[in-house]
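>>> Model the following, please.
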Amino acid sequence: MYFDTELLEIVPRPITPPDVAAPPADATTTASGLAYKVLRPGRGDKHPSRASKVAVHYSGWTTNGRMFDSSVLRGTPSEFPLDEVIKGWTEGLQLMTVGEKTRFWIPAKLAYPHDRTKPQGMLVFDIELISIK
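Predicted coordinates:
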């Protein structure tokens, strides 16, 4: 039995941000401790609500620079209700508009504080908001 395989594209691995260890001085920090920096502004003024379903591309790193997840590598945006993700995403995505790309430094208490199977400590995500449904 033989198979023909065709390479359609090579998706480059997202580059680890140089500031994963801690938010830079020009990052904004919310009352909850979520820090963020807009990397690319979005369009319009519509923001998702907790009840919104959103589509995003994202990559996530630990503070030592290890990437642990990326929809960019999978080549398919992720879709989910905003009230069914970690607290840091629920809060942070409500600050974004469609087309915006933002880097978030999410403290452990807003990430996976009770799930030891997930990365622990502060997590860093680059998130691009593709659509709000």
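>>> only C-alpha atoms for contact and neighbour calcs from this point on.
Will do.
>>> Next up, the contacts around residue 39.
Going by Cα atoms under 8 Å, 6 or more residues apart in numbering, residue 39 touches 100-103.
>>> Would you indicate which residues of the helix or strand hosting it are buried?
Counting by DSSP states H and E, the element that carries residue 39 is strand 35-40. By 16 or more other Cα atoms under 10 Å, the buried positions in strand 35-40 come out as 35-38.
>>> cool, stretch 75-86 as well?
Buried residues in stretch 75-86, counted by 16+ other Cα under 10 Å: 77, 81-82.
>>> quick one more, to check against the first:
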Amino acid sequence: MRHRILRGLLAAVFAVSLVACSNSGDGPDGKKTTAVKSTPDANSPKLTYAGGKPLIKFPKADPPKELKVTVLEKGKGAEIEASDVIVADYVGQVWGKTQPFDSSFAKGTPLRMPLSKLVPGWGKGLAGLHVGDKVMLSIPPKDGYGPSGQPDAGISGDDTIVFYVEVHDALSITEAGQADATAVVDQATLPVRITGAIGKPVTKVEVKENAAEPTTRTKTVIARGTGPEVGSKGTMYVSYYVASKDGTVKETTWDGKRGPQASTIGRGTPFDELVGTPVGSRVLLTVPKTQENSGSASSVPPVFVVVDILAYYQDG
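I've put the predicted structure just below:
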């Protein structure tokens, strides 16, 4: 039942880009690899621009054999962890080549994805850096696409790939809403008991015995944040805890494994009810009984969802 709820509540979110792949954190020999942090030198790739878009210019030197991180500009934001969801713009090129194989700058939309879903060099290279940093990641095959490469992108199994990355934001795996969000309702009047203070992960949601089963979707703002309001289009990131009155449904993103989830607004999910609510808020959603799949006799019981709104991006 666990993943049925996730599929039913969320619209698909993480677009697969050329940087996406499994992140094991190990080289092909099974050994852990670490990043070499450095400042720019004569053998470092340089940042240039063409048509207002960043490009990477390579030195007349062999690529590094180990993962190398060159910090071009330091940010002042939160420290990044390897388990974070990252929000960043990037351009990727094979070492020595003049044209990118992928670029969010050209697409006009930043990358928003868990570091664990990217090539290992991203997580190992960005961990310990900070939001606002601008860096070059020189990634050897063992921390990139491995011996198979990525032929569709023109990347061989022997190629070192380099990304110029501007980190805009990072959401931790246990990210919660705004700690100083303003309480709107007395939680004692809610149909659920919530364990977890405002601004902290929710560890338990119990539906009260006298709670009426929801027959329509409703939204109750528990604490109002001060961020921008969620618009009628775009993507939002949320953390949540789902529970049903009969106890058959219990689902959370605060389990230290899933982390924040993204939902594309306007696809008919219950999270569309959050439109107009400020980022940083904690909200209680009620969702009536729904069919598991179109034409299926199986159904998901009515559920109560405690949601923290973490971020909102107006795409396009």
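>>> Mind checking the TM-score on these two?
After superposition, the two chains reach a TM-score (TM-score structural alignment, normalised by the length of structure 1) of 0.75; 115 aligned residues with a Cα RMSD of 2.2 Å.
>>> that older thread, from the contacts of residue 39 of structure 1, list the buried ones, please.
For the contacts of residue 39 of structure 1, buried by 16+ other Cα under 10 Å: 100-103.
>>> For residue 15 of structure 1, state which of those residues is nearest.
residue 103 (12.8 Å; Cα to Cα).
>>> Now for that closest one: which residues touch it?
Listed by Cα under 8 Å, 6+ apart, the contact set of residue 103 of structure 1 reads 36-39, 124-127.
>>> same thing with residue 78 of structure 1?
Contacts of residue 78 of structure 1 by Cα under 8 Å, 6+ apart are 55-57, 71.
>>> got the buried residues for the one helix or strand residue 193 of structure 2 maps to?
Taking DSSP H and E as the criterion, residue 193 of structure 2 maps to strand 192-195. The neighbour-count check on strand 192-195 of structure 2 (16+ other Cα under 10 Å) flags 192, 194 as buried.
>>> next SSE after that strand?
Immediately after strand 192-195 of structure 2, counting by DSSP H and E, sits strand 204-207.
>>> That next one corresponds to what range in structure 1?
Using TM-score structural alignment, strand 204-207 of structure 2 corresponds to no residues of structure 1.
>>> Quick check: buried residues in the next helix or strand after that strand?
Counting by DSSP H and E, the next helix or strand C-terminal to strand 204-207 of structure 2 is strand 218-224. By 16+ other Cα under 10 Å, the buried positions in strand 218-224 of structure 2 come out as 219-224.
>>> Where in structure 2 does the strand holding residue 39 of structure 1 fall?
Against structure 2, strand 35-40 of structure 1 falls on residues 68-73 (TM-score structural alignment).
>>> Repeat that for stretch 72-82 of structure 1.
Going by TM-score structural alignment: stretch 72-82 of structure 1 matches residues 105-115.
>>> Quick one: the helices in structure 1, in order.
71-74, 87-93 (DSSP state H).
>>> In a markdown table: these, plus distance to residue 46 of structure 1.
A markdown table is the format used below for these (distance: least, Cα to Cα, whole Å):
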| stretch | distance to residue 46 of structure 1 |
| --- | --- |
| helix 71-74 | 23 |
| helix 87-93 | 11 |
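>>> Same list, those, but as TSV with distance to residue 51 of structure 1 and mean neighbour count please.
Listed next are the helices of structure 1 as TSV, based on distance: least, Cα to Cα, whole Å; neighbours: other Cα atoms under 10 Å:
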stretch	distance to residue 51 of structure 1	mean neighbour count
helix 71-74	22	15
helix 87-93	10	20
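>>> which pair in the contacts of residue 78 of structure 1 spans the largest distance?
Spatial extent of those (Cα to Cα) is set by the pair 55 and 71 at 10.6 Å.
>>> where do the contact lists of those two overlap?
What both residue 55 of structure 1 and residue 71 touch, as defined by Cα under 8 Å, 6+ apart, is the set 77-78.
>>> Reformat the buried residues of stretch 75-86 of structure 1 as a markdown table; add distance to residue 18 of structure 1.
Shown next, in a markdown table, are those (distance: Cα to Cα, whole Å):
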| residue | distance to residue 18 of structure 1 |
| --- | --- |
| 77 | 24 |
| 81 | 30 |
| 82 | 28 |
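>>> Which members of the residues you listed occur in strands, if any?
residue 81 (DSSP state E).
>>> Show me which positions of the helix or strand containing residue 49 of structure 2 end up buried.
Using DSSP H and E, residue 49 of structure 2 falls within strand 46-50. Neighbour counts over strand 46-50 of structure 2 (16+ other Cα under 10 Å) mark residue 46 as buried.
>>> Could you dump the contacts of residue 103 of structure 1 into JSON lines and include distance to residue 110 of structure 1?
Below are the contacts of residue 103 of structure 1 laid out as JSON lines (distance: Cα to Cα, whole Å):
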{"residue": "36", "distance to residue 110 of structure 1": "13"}
{"residue": "37", "distance to residue 110 of structure 1": "17"}
{"residue": "38", "distance to residue 110 of structure 1": "19"}
{"residue": "39", "distance to residue 110 of structure 1": "21"}
{"residue": "124", "distance to residue 110 of structure 1": "12"}
{"residue": "125", "distance to residue 110 of structure 1": "13"}
{"residue": "126", "distance to residue 110 of structure 1": "16"}
{"residue": "127", "distance to residue 110 of structure 1": "16"}
